[in-house]
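S.K.: This is the structure alone, sequence omitted:
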């Protein structure tokens, strides 16, 4: 009887580790780094060697990268952090913009004494990377992976690559976030996956994203929408290895491929899944990133 109970306990634990993203984590160090007076960034790291930093997108948290930390910590010093205003990091009334996020990234790297860093940025976390490049250059960067993000968000003329193509797109999103945050966040999450999430999965993603206060979310939304890092995207071409992981099912994917061919022809591109392919197809995502790093 005891052996049966033990077997069932193991099965239950393994099941929970698969269905609940924060269970089953081992050898992860969870700490804080002070990046400015009164502002601390929460971060998680595991492994050793060349540092690879995973940067969440809008309202994202360290928990979104658990499948990457587990995989890459075998051969790298794998790190992910909550940007200011998000997750378990400090919440502020001011400086909720991507130029500040870029400055925070610099201070974060300096505080941990990280050298020859690999950056993997999901969605608008890429804007923090571009902001870092604008002010700090590429001297301490070994390679960059941008995950389903364009350097400019608003499409103002033919041939540009971005997600916002009309004022109405902006109005619908901002009104939802400002007046009905819970349902707007659910609606925001649903199109990011190729298969419907369970109610438990949806609630977990919503809970993580709602850790970003609404005032911070709206400020980041506005700043990100207005961003234009076209010059930085062109500047780094051929100077450092760059991989763009795109969705193959979104309307702006082909525009992105065309734009990169003309403006950053040395960047590598792969496309699969939807916006959260790093979570939905972790094996394929991790292999694509690992192969890119091994080649370069």
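M.R.: The structure has been received and is ready for your questions. The model shown is predicted, which means the values in this text are computed figures rather than measured ones.
S.K.: hey, let's count contacts and neighbours off CA atoms from now on
M.R.: OK.
S.K.: hey, where'd the helices end up in the stretch 1-150 of the chain?
M.R.: Per DSSP state H, counting those that start in this stretch, the stretch 1-150 of the chain carries helices over the ranges 2-19, 66-72, 98-111, 125-136.
S.K.: Determine which stretch of those helices is the most buried.
M.R.: helix 125-136 (a mean of 23; mean count of other Cα atoms under 10 Å).
S.K.: which residues in the stretch 51-200 of the chain form strands?
M.R.: For the stretch 51-200 of the chain, strands defined by DSSP state E, counting those that start in this stretch occupy the ranges 51-55, 77-81, 117-122, 141-147.
S.K.: OK, contacts around residue 140?
M.R.: Counting by Cα atoms under 8 Å, 6 or more residues apart in numbering, residue 140 touches 115, 116, 117.
S.K.: ok so, going back, so which of the helices of the stretch 1-150 of the chain gets nearest residue 204?
M.R.: With Cα to Cα as the criterion, residue 204 lies closest to helix 2-19 of the helices of the stretch 1-150 of the chain, at 10.6 Å.
S.K.: adding another structure so you can compare the two:
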């Protein structure tokens, strides 16, 4: 099993194909399996790479380091270990936040472009911000549910994450990947949202091209809030996926692969 030692934790990763490197960053309590249609479907044209963050998927369930800042430093270690450059960095949900945090910490020297899959500039409600998925009460309720009934919460998420009722395959993916992240780690990540950076100003300063994708039937945040990210980035393209909720890469994998490939070929 391929592992990279990153700042005190062994991280599982997959690396397929050759050519232009695309690095996929998954969402919270998810894993790189959400990118299987991309890792294999695009590997004939590109080098496709994905990593399970610490505490997720097949990576080590370390006691420490469960912040966006540390996950970002882990990503930098992976890029260095694999000697990657001119990367297209694709972040889904929390993974998009980590791609922005990467630019905040390390700049864009290693990057050729970024892709935001269904994330707004700040998932936290703010006084001067008309969007935002979570308020204090929302975070408290989610942390309480994680501690009392984590499997029941995952089952609810299986319905909320997708546009259509989940197939058995997708339900199993959501439950299996979600249950690989221990509840204390899930709670730490949610608690960390209370202090998350507001990325509006950073997005205004992004100096590389971007693709922003939104699921039309997203149940957690509005299409307008995701589109707002594209409006902030100087050189951004927006794409709406009518057949998707939050999980575009597995709900419309063929179309997503075409859109991503077209974007890369336009760079």
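M.R.: Now that the structure is in, tell me what you want to look at. Given the structure is predicted, the values throughout are model-derived calculations rather than measurements.
S.K.: what's the neighbour count on whichever residue in the first structure pairs up with residue 236 of the second structure?
M.R.: Matched to the first structure by TM-score structural alignment, residue 236 of the second structure sits across from residue 267. Look at residue 267 of the first structure: counted by other Cα atoms under 10 Å, it has 19 neighbours.
S.K.: how close does residue 267 of the first structure sit to residue 141 of the first structure?
M.R.: Using Cα to Cα, to the nearest Å, residue 267 of the first structure is found at 15 Å from residue 141 of the first structure.
S.K.: again, but for residue 212 of the first structure
M.R.: 28 Å.
S.K.: again, but for residue 61 of the first structure
M.R.: Look at residue 61 of the first structure and residue 141 of the first structure: by Cα to Cα, they are 23 Å apart.
S.K.: neighbour count winner among residue 212 and residue 141 of the first structure?
M.R.: Taking other Cα under 10 Å, residue 212 of the first structure and residue 141 do not tie; residue 212 has more neighbours (24 against 17).
S.K.: With adjacent residues omitted, what lies nearest to the more buried one?
M.R.: Spatial nearest neighbour of residue 212 of the first structure, chain neighbours left out: residue 86 (4.6 Å); criterion: Cα to Cα, 6 or more residues apart in numbering.
S.K.: Touching, the one you found and residue 211? I think so.
M.R.: Yes. In this structure residue 86 of the first structure lies within contact range of residue 211 using Cα atoms under 8 Å: 6.1 Å.
S.K.: any shared contact partners between those two?
M.R.: By Cα under 8 Å, 6+ apart, residue 86 of the first structure and residue 211 have these common neighbours: residue 59.
S.K.: one step back: of all the helices of the stretch 1-150 of the first structure, which one is nearest residue 37 of the first structure?
M.R.: Nearest to residue 37 of the first structure among these is helix 98-111; the distance by Cα to Cα comes to 11.8 Å.
S.K.: Could you report the separation of the counterpart of residue 7 of the second structure in the first structure from residue 279 of the first structure?
M.R.: Superposed on the first structure with TM-score structural alignment, residue 7 of the second structure falls opposite residue 36. For residue 36 of the first structure, the distance to residue 279 of the first structure (Cα to Cα) stands at 31 Å.
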